[in-house]
Each structure stands twice: as structure tokens, then as C-alpha cells.
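# coordinates only, sequence not included:
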């Protein structure tokens, strides 16, 4: 294994990102319940990483693949390093958990063990167990007549070691094992009535209650040991899209198969009985990829727990209520505003209601003839989907490109697709071999003797829930070139149209990467000719080797490059002779930085684009992605203000080092926290604002 000096490994870079999330949980300046939320996110992130990325490496090993990737790692060498580093991260995570539980107790709330309950509280919990929990439990014995049951991925189970008994007397004979699933349909944390004259809120975990009452499930046996365990399985779908006649049915089949994906990681409670541990490792075919946990398994429950604590607003961030975009505030019709000017919105500071209203208005407008939209991840109670249903039922032509392969949202998207089809919408499941990741809506409206196209292009999903948690930009426009390209894009996705001669868009998989290369090459030419040359790009991830090489080429030509990359970054900045003109920062703060924005100097005539695509191989070559220019000068300036504010962040920004590690930005300037500055809508929507303001 020869580790590359030019590139950082993608999976190790992701671990560095999750470590930055963990640092937010450790940060004493972050409100206590927000720290619990970050700790929960660390667990959820690691689950997905294990079930997809680590599972992929294990797939390679099972197939006998041992070649190095472009960063110099073989699958076996990389897997060994991942498991070691993730194990260290988990130990650090549980250290933070214990510290946060102590801090929470001082604030009047505590998760305690069953042994800490007084007699009255124990009686209350016994009644709760018998009335609520016991009816939904299913003990599953493991012996010669009852084979080891299916263990579902990411669910908590109790491994129970039993011994035959008569009354209180243990009988001679071997020990037996059984497993009990902790039902995820019940709340993980249970509120216990407080002690008299105490204001402390007391909770116990569901698995602790079941552990204490486990004897009720196994009459005639004494309990020798009860310990929790949790299995993570391979969750990636393996689709034969070329050979299938019905993509929806094929995905449904794969979702059923996912439940039996091969084991990737086993988490066990510290001190687990040896007999139970050996049985699990043998039955689940786990040799070395198991981890002993000193604390409750699966800390993702902390997000719901933190959100549900009453009278604790002082332990949370002060709410920031999204404002309705001022351009639309006084308008009776949004489309009347767009006939006069383009409008840019930035979530979560500006309300997603503007997007909902745009679709609802189109659905109700008798002059609207057609609505076309892409859906990748949608909220559970989507206003948009209901509006599309109403539009189809009223006779409008409604076309929806639903991406059935959106990871972990497949089942929800299948349900939406069926509901839309039932209402009369034309539902397309995307293109064979490609995910449709572009975020775009086209509304065709009859106006006097012509048709006008109204378009919304976004950097994030049409999901009103995540729009309150993610930073994303959205452009409303009726620019004729953007409208024409939007029509052509939907024709490509739904029909047999050949690649279009785009007026404004750049579309992956064929045209986005060449467009990005062209923009970078133009900056290289500007630098060589002594004109202003610079690139500022914001994205979630940067891992495509040829894109990185092109940025290295630009750096060597003297182009100044600022990259704001929240997650994975395989580029090594600041390497002499290679990337000394490249600076990379990552911002991890209250909201998930999700927008994809690109600005190039243009030799003094700056150009700005918004996009759905990260600069990863999958986005550039295996997805339908979109890059859209922002033509309005005032809107370009707004996005430039945002980018420059991000670049100057010295509170929550971390600076990527050539080694692949990150350090906090310390530049001696007055503290600037970009997410809190962005919350001031009038500031970033003021065209006069500049980088020095």
C-alpha cells in the first residue's frame, strides 16, 4: 500500500468530517441539547457509512479485488484503518455522552438505571411494562429445533443466557440462549414520575426496563445474563436496471433482500456473557468487526429525546423563524413578480413556503397548462405532492420524475409514485443506470397569445422538513433561455430526445463536467494573461480525481481558489508546487451546509452558478444533475456575499491541512460566524454589501 501524496482517501476524509460533528457535541459553547443532537448525528452518520461504504469494501474483498484506488489504498488496508479509527471515534463519542449526561443531570433531567428508581417508581415501571411493553415482546429461543432468527439491521436486541430452574433452585444442565428484540415502535426513553418535592425529570431506557423484567418471558428458567447487541447489515441496493421490465418491482424486490444483507458490524454491550458473544459471532459470521460499547447502544435516540424535553428552551439555540421572501410578500400572485424580475431564496432563513405557494398557485391557476417536476427526497406530509395531485385531477398535464433509488427513501418514493399515478400524473422513474438528482420545476402558463415558462431551480430537495435544517439556494425565474432548457431537460428524462444544445444549463452525465472544466480553463487563461482569476466553490463533497487534477492545474497557473467543502474532500491543499493557491474550509454549525454554488472571476466579469451536484464521480457521470447560471446581477451579488461570508468564517470553520486533518480557523480578526450573519436577510440581500463590509 502506497498512500498518494496528491490525494486524501475519500472514506478517511469522511471520518474526519464525522469527527468535526463530534467536536460540536464536545464544544462547551454549544447549547447542551444541541450537543446531544450532534452526538445523535454522529451515530446516524456512522450507521450509514458502515452499511454502505464499509459494506462496499467488504464486497470487494469477497470478490477477490485487491487493487489500490487512486489514493493508494487497497480494500483490505483501508478497511483495517477505517475500523481502527472508527473504534477510536466511538470511544470518544461515549466519553462525550457520559459528560453530557452529567451536565444534563445538573440541569434537572437524567436518564437513570432501573436500580436508581425508588420503590414507587419501580412499581410504576412494572405496570408500564406489563400494560405497554410485554404484549409486543417476542422471546426467540435458539436451539436445535429453533434456528437462529433473522436479526434486523440497526435494531437493538437483548441476548439472554438462561438456565433451567425449579423455583429459586438452579437445575443441572447446560445454559440456553434466547434473543428479544427491543421494539422500535415504542419510545426509547420512558418518563418516570419524579420523587416528591423534586423538579428533576427522570427517564429510563426501554431496554433497561425489559432487562429488569426479562424473567416474565422465561418461566421455568433463571436468568444468567442479559446484554444488548445491535447488527449493521449491508444496505446498498444491487439493481439490474438493464435487464428488468419493471423498475418499481425490481426495487421492491431489492428492498426485501436488503433485510438479509450480509453483516458488516456487530455492536455489543460491554461485559457481554462469553456464551452469548460466541453464539452471535458464529451465527452472524462476524470474526473481527465487532465493537464493545460502554453505554447505551445507538445514540441516535438522543435527537428525539433532546427535542422532547419540556421547559428547556434555554438549553437550545434561540429559534430563527424563516421569513417569507420579501419580493413575494405583497404579491397576490408569485408569477406576476417573476414576470418583472428573478427571485433568489436561501433556506432555512427564508421560508420554503414560497416553493409550496409557487406549486399550489400553479395547481389552482386555470391558465397553467402543465407542471413538470423532479422529486428525489420528499417529506412525509408533502404539500407539493398534494398540489400535484390536485393539478392532475383538474385536467392539467402533470409530469413527475420520481427517483426510486434515493437511498433509504426508496419505500417512501414508491408510495408517492403510486399516489401520483393514481391521480393521473405521468410518473417517470428516471433513466436506466442513472439517478435523477437535479432539483427543478417547470410551469407552463398560457398568457395572451403565447406560452410562458416559469422555472424553479434548487440546490436542495423539495422537502419542507429538511428545508428548515439545511442551507440551500433556490432560483425562481421566467428567463426564456432557462425555460427552454427546462423543457428540453424534461423531454430528455421522459422521452427519447438526443442531448440538447443547451442555452444556459450544463447537465450531467454528459455536459456538466466539460462545462466545469471549461470554466476552470478560462480562469487559467485569465491568470496567464494577468487578468483577475479566481474560483470560489461551495459543495458537500469533492472526490473526483480529474476534477481535483484540474484544480491543481489552475493553482499552478496562479488562480486563487477557495473551496467550501462541508464533508469529503480528497484534494490536498497548500502543497508546494501543487496546490499552494488552494484553500479548503469546512463549516459545521447549527444548520447542515448543503448548497452548491460556484463563482468564477471571469477576468473581472464574475459569473455565478447554482447546482444540484457535488464534484464526485457519481454526480458527474452517473446522475442527472444540473448547473444553472444566475443572470440577474443583483442576485449574483447576493450569492457572492454569501460565499465571501463563508470564506471569512472564523468561528465554526475548520481549515483543511495537507495531511488531511482539520484545524479551527484562527486569523486574529473579529469573530464572524457565517450562519448567524446569513440569518440577517437584509444584510445579504443588500447589493451594496461587499467582501470588506
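Looks like it came in fine. Just so it is clear, the model here is predicted, and its values are computed rather than measured. Numbering: from 1, shown residues only.

# alpha carbons only for contacts and neighbour counts from here, please
OK.

# Surely residue 604 and residue 532 touch.
Yes: under the criterion of C-alpha atoms under 8 Å, residue 604 makes contact with residue 532 at 5.7 Å.

# Residue 538 - nearest residue in space that isn't next to it in sequence?
Distances taken as C-alpha to C-alpha, 6 or more residues apart in numbering place residue 564 nearest to residue 538, at 4.6 Å, with adjacent residues excluded.

# Below is structure B, check it against A:
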């Protein structure tokens, strides 16, 4: 039977799929297996995710709607229809989020942690609070009248503000003035330089209880002190979210860095796309809050609780409550390196010459592997050059420090710094200028493309000639996220990889035409074509009656051509198992279309970020890792890199890793044929992939320490010697 696998009925909308992902994150806030403060942190993550979603995705759709765009997406929805769908889902999602918060706040109270209103404070606490207000808050706050001579002020994106309705004191009025209604409006920004959550002195009458109060509640409580002669009729907190996307004309920009910096200054002043306000806010106040904004009803969110739950990120680190958090999980020494150290290898280059190495973050140490690799290269007298692509780096990056040292040591250092990495533009420009000052050659991205690949090339002079050492990874060279994201990286000095790496960097830095690649698979050159070829190969095996299987793990699955090819493979009998953390517009389990496809999403303590692809290949299994998801932007508009994993031992490790994730029955959400997700938690025979990976890394590290201790000869003191 002929079936059009490109029919829109077989695809979900991207934005609504992403909201389903954020709902999966939110679900962790009520997972009984998560400690209390970790549950609260998932509420904060959900809010942070929504902020970025509105600033980028919703803002983009609003632009399309305003410009009259009627083009339908992969699911046959217009921009206007998408905005309506987003509003409906988001309103319900936010309401659910605050219901969960109420439950968690009650659980915090059982631990002695209370969030109270100023009226609930004890007399001693009120005295302290008044002193705190006069000393710390009053001098910083800037009240702003709004009237004919004071226009509505510009309010930065994500800033918290109070809208106030004031009336002249009757006691200060003359008889004539009493006959006139004298209502005033004002805005009081809540200072971001002050702690949003204030801890009050403990109430001595209630031992074991600790009280906290929100800054905006304190400002509202003492609001009339900013407006002497006026009574407070209403005061409500509200928060705006603005368009934060950068619109960069790369073709006409004479200096890309200058253009990015110019656009960054506009980011906080983008058009408003959402307003959040406190439940119970009067209609008059709502009109006042939105008087200068082009917002519609669906852009307004009535919040039953404290605005902006990202405030709980800092609170979750409260001292003395480790029992309400996950046990500490430290990165451990990489297993690949432990094995070689047992054989007496200590130098990173000696190790890589011996065999390919693989590092599994965050369970294994980024510092011991990647940072050490670049740092040793910077200090090694035989290293001639270091070349690296950087997409996101931390503000105090050890990688940047090592590259600076390498340049200062006279080595040729070439870095492609992607200055268009969203929300990291300013930091990347700062890091790039540091490198330039140290003497490194910095390339600021390519016109029309974001460089998202993760690759380092070290050229070293050795006894038998020049040798190239290559590191390729699925995640960024960022020491901060390396402790939070699951990623994979491979070190090799294989000549084929070295040759491809040289050609890859020549492509980025010069005018070189793409070579015929031996091992590298590069977007936008041949990554899409190679992925299609690999799926087609499995289809051929299936049609020949052989076992055919694809296991693919990624962050997002959105590309229509790839999905259509997966549908074709499913119809041919290929078994397809997908692990997709975020967006997935493919629908599994559709009779005659995707019967052989399953989709699962793992949401847990660490953010799943690695991209791994496993093809059965007629019994000759092949594994690949890379930086790209199966999305149009990754395959068409970014410089991405995927490589085959050729070492048999590393392939076996990858196979065990992915199999464990496929068997996870604690943190896995399973996608249904209607596009919804169900979390399946097994009460027995529990398998939690992330917890198991952490356990494995700890056990290997302990085993290595025991082996080292056994090798060390014990010190036996010689009593009575002249040294005593």
C-alpha cells in the first residue's frame, strides 16, 4: 500500500513538542526518588527553560505573525495557530508548576524552612526587618512615578518590578482637594543587586524553625515610605520577558564581532513577548502594566505564587541541608586512562599513542582528560601547534588559560571562537580578545554558519616525525557544564583522523575546498547524506530478511527528510530505538508507518547531551559520535562533526552505555502514538542509567587506588638510626 510518509499527520509541531519536554522536566519536581531541594531545583529549571523559550521561539513566531507569514510548519500549523497552541499549553503548564510549588513549600516546612509574609513575622523579626529595610533596601530602590510628565519607564527583560496604585492622604488634603480624586501610578523596580530571598533571624520561641521572606514582599510592605503623603491602594509584582534573539546581517557586516556587540546592546530592549503578574491583580493594574506593550490576552500569565522560580536555584544550595540534596557526585579519573596508567603510562600523549581513549562526562573528569590534554600540549616543548573550535566556554575557563600559555610559549595557536553562540556571545568575545592579546590566531565564525563542532588538533614533533593528536567530542569545551551534562569525547592519533582534522581546520581558516574525507563526516558538506546512506543500508538488510537495527541518541529530532527516511526504514522492518531528550516531532507506533519505532527520553540529575548512533550493519556493528542532532539547523546551517568509533573496546563500551539507557526504568519517559509521554517507573528490578554510570566510575576509581596502594612498598622505619 502506498503511503505518503511526509504527510503532516505523521509529524508533531516543534514548539509543542518542546513544551512536552519541559513538562517532563517539571515532572521531576514530584518524583518521589528525588530529594526535596532537588525537586525544587527542577521547578527552577522549568522556569529558566520557559524564559528562553519565550525570548527566542515565541518571539520569532510573533515576528512571523506580525509580518503576515502564513506558511505552515511540518505539522501544518501557521505561526498564529502555533502561538494559540503555545499559550494554551503554557497556561496549564505554569498552573501545574505552581501547584507543585505549594506542595514543596509544605514539605520544606516539615524540615523547618518557612517562607512567610511580613505580617507573619514575630515582633523581634519585624524590628530586624525594619532595620534591614532602612539600611540595605531603601537606599538602593528607585521609585518611579508614572504620569503625564513621567512616561512609563523602560523595564529590562526578566526584571522584577512592583506596580503601585496610590492615593493622596486625606489628612494632608484641603477641602477642595478632597472633592478631586487624586490617584497616582508608579513603578518600583526590585533591585537585582540585593538578595531576592532574605533569611530572617530565628524565632527563639520556635526552635528548629528558619523563616525566609521575598524581597518584593518587603518592598511592598514598606512601599509608602517611598511615597510620603500617599496611601497605598494596590501593589502588585510583575515581570516582563522580551525578545532576545539577535538579528545579525552577516553579509553586510564589515566586522562580525562589532556587529554582534551592537546587537547585544539591543537584546534587553527587545519587544515584550510575555508578562507575568500576581494572582488577584485588578483589571486597572493589568492595563497599567501593559499600557506601553503590544501584548494580547494569551501573552498574560496570572501567577499564584512568587514570580520567577529561578530564584530557587540559589536557595537550593542552603547550607546544613545536604540530606535534602543528591549525594555529592564527583567526576572520577577516566577509565581509559586508568588502564594505561596501570601499564606505567603517565604522559597523555604516550597514552593516546598506545590506544584510543574515551571519556564519559560528567562521571569521568573533564579536567583530568580534556583540560590536561590542552595544558600538557601548552607546556610540551615538542608541541608545535594547537587548533581548537570553541562554541561555549566558561567565564574562568581553564581551556582559555592553557591556550594563552601555549601562545605565550611560542606555539601556533588557532581558535575558531563562535561569537554567535546564543547567550554566550559576550563571554565568547571577551575570551577571544584574551586569546588575541596572548598571541593566538582567532577566527570569529563563518558567514552564514555557526560552528558547533567540538574538535581539538595538537601537532607534535616526535622521533619518527610529526604526529597529530585529535580530540572530538559531543559536548562543549566548558568546564562548568562538563560537571552537569552527559557527553562523550574520544582522543586518537590515528593518521586518518589526523589528516581529516588538518583538512577540517584548513576549511575553517582559509579558502580550501572540502577534501575527500576519510573519517570525518562534516555538516553542511556530507553529514546529511551520510546519515541517509546509513539508514538506507539498514533498509537493504531488512529487505533481504536480515536483522536490521538503528539506535540513535540525540537532543532533538526535527528534520523531515531524516524522519521520512526513518518511517521508510520502519515500514521495511528495521527496528529503530530512539533516545531523544528534547524535541521529537516523529510519532512512534503509528500502524503501517512507525510500528517498529520506539522513542524514549531520559530526564534526570544530569542533562543528557551526548549524540550516539549505532547501526547493526548486518552484524558488523558500527558506532558514531558527534556534535549534531537530526535537525535542519544542524544538518544545513552549522559546521558539525561526526566520527566513526573504530576501536573495538570503545565500541563495546558504547554498546553497554546505550543498552543501559534503553533499559532505564526509573528516569525514562516513553512517547505514545498520540504524541504524549508516559513516565514508567518500575517498583522492582530498578535500572537507573545515570546512577549506574556514577557507580561504575566510582568503583573503577576505587579499584585503581587499591591497585596503586598495593604497588607502593610500605615504609618501615629503622629505629635507632642516626636519622632519628
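Received the coordinates, thanks. No experiment lies behind these values; they were computed from the predicted model shown.

# thinking again about what came up before, residue in the second structure matching the residue nearest to residue 538 of the first structure?
Residue mapping for residue 564 of the first structure onto the second structure gives residue 579, with TM-score structural alignment as the criterion.

# Specify the local secondary structure of its match.
Following DSSP: H, G, I helix; E, B strand; the rest coil, the label given to residue 579 of the second structure is strand.

# wait, isn't it in contact with residue 550?
No: counting by C-alpha under 8 Å, residue 550 is not a contact partner of residue 579 of the second structure; they are 11.0 Å apart.

# which of the two has more neighbours?
residue 579 (27 against 23; other C-alpha atoms under 10 Å).

# Quick check: the more buried one vs residue 437 of the second structure, distance?
Per C-alpha to C-alpha, to the nearest Å, residue 579 of the second structure is found 43 Å from residue 437 of the second structure.

# Same check on residue 607 of the second structure?
Taking C-alpha to C-alpha, one finds residue 607 of the second structure at 35 Å from residue 437 of the second structure.

# out of the two, which sits in the busier spot?
Between residue 607 of the second structure and residue 437, counted using other C-alpha under 10 Å, the more crowded position is residue 607 (18 against 13).

# Regarding the second structure, what is its longest helix?
Assignment by DSSP state H gives helix 79-110 as the longest helix of the second structure.

# And that one, what's buried?
Within helix 79-110 of the second structure, the residues scored as buried using 16 or more other C-alpha atoms under 10 Å are 79-80, 82-83, 85-87, 90-91, 93-95, 97-98, 100-101, 104-105, 108.

# which residue numbers in the first structure go with whatever helix or strand comes next after that helix?
Counting by DSSP states H and E, the next helix or strand C-terminal to helix 79-110 of the second structure is strand 113-115. For strand 113-115 of the second structure, the aligned range in the first structure is residues 109-111, judged by TM-score structural alignment.

# Average separation of that stretch from the aligned part of the second structure, please.
Compared with the second structure after fitting, stretch 109-111 of the first structure has a mean deviation of 1.3 Å; criterion: mean C-alpha distance after the TM-score superposition for the first structure.

# gap between that stretch and the chain center?
Centroid separation for stretch 109-111 of the first structure versus its chain: 29 Å, with C-alpha atoms, centre = their mean, to the nearest Å.

# repeat for stretch 44-60 of the first structure
Chain-centre distance of stretch 44-60 of the first structure: 14 Å, with C-alpha atoms, centre = their mean.

# now swap in stretch 443-452 of the first structure and tell me
Stretch 443-452 of the first structure sits 38 Å away from the centroid of its parent chain (C-alpha atoms, centre = their mean).

# For it, measure first residue to last.
Start-to-end span of stretch 443-452 of the first structure (C-alpha to C-alpha) is 8 Å.

# what ranges do the strands span in the stretch 101-250 of the first structure?
Assigned by DSSP state E, counting those that start in this stretch, the strands in the stretch 101-250 of the first structure fall at 109-111, 139-142, 156-166, 169-170, 176-181, 189-192, 201-205, 221-233.

# got it, and the stretch 501-650 of the first structure?
Counting by DSSP E, counting those that start in this stretch, residue ranges of the strands within the stretch 501-650 of the first structure are 506-508, 534-539, 560-565, 582-587, 592-593, 596-600, 607-611, 623-629.

# Make JSON lines from those and add distance to residue 40 of the first structure to it.
Output for the strands of the stretch 501-650 of the first structure, formatted as JSON lines (distance: least, C-alpha to C-alpha, whole Å):
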{"stretch": "strand 506-508", "distance to residue 40 of the first structure": "34"}
{"stretch": "strand 534-539", "distance to residue 40 of the first structure": "23"}
{"stretch": "strand 560-565", "distance to residue 40 of the first structure": "22"}
{"stretch": "strand 582-587", "distance to residue 40 of the first structure": "18"}
{"stretch": "strand 592-593", "distance to residue 40 of the first structure": "14"}
{"stretch": "strand 596-600", "distance to residue 40 of the first structure": "25"}
{"stretch": "strand 607-611", "distance to residue 40 of the first structure": "29"}
{"stretch": "strand 623-629", "distance to residue 40 of the first structure": "30"}
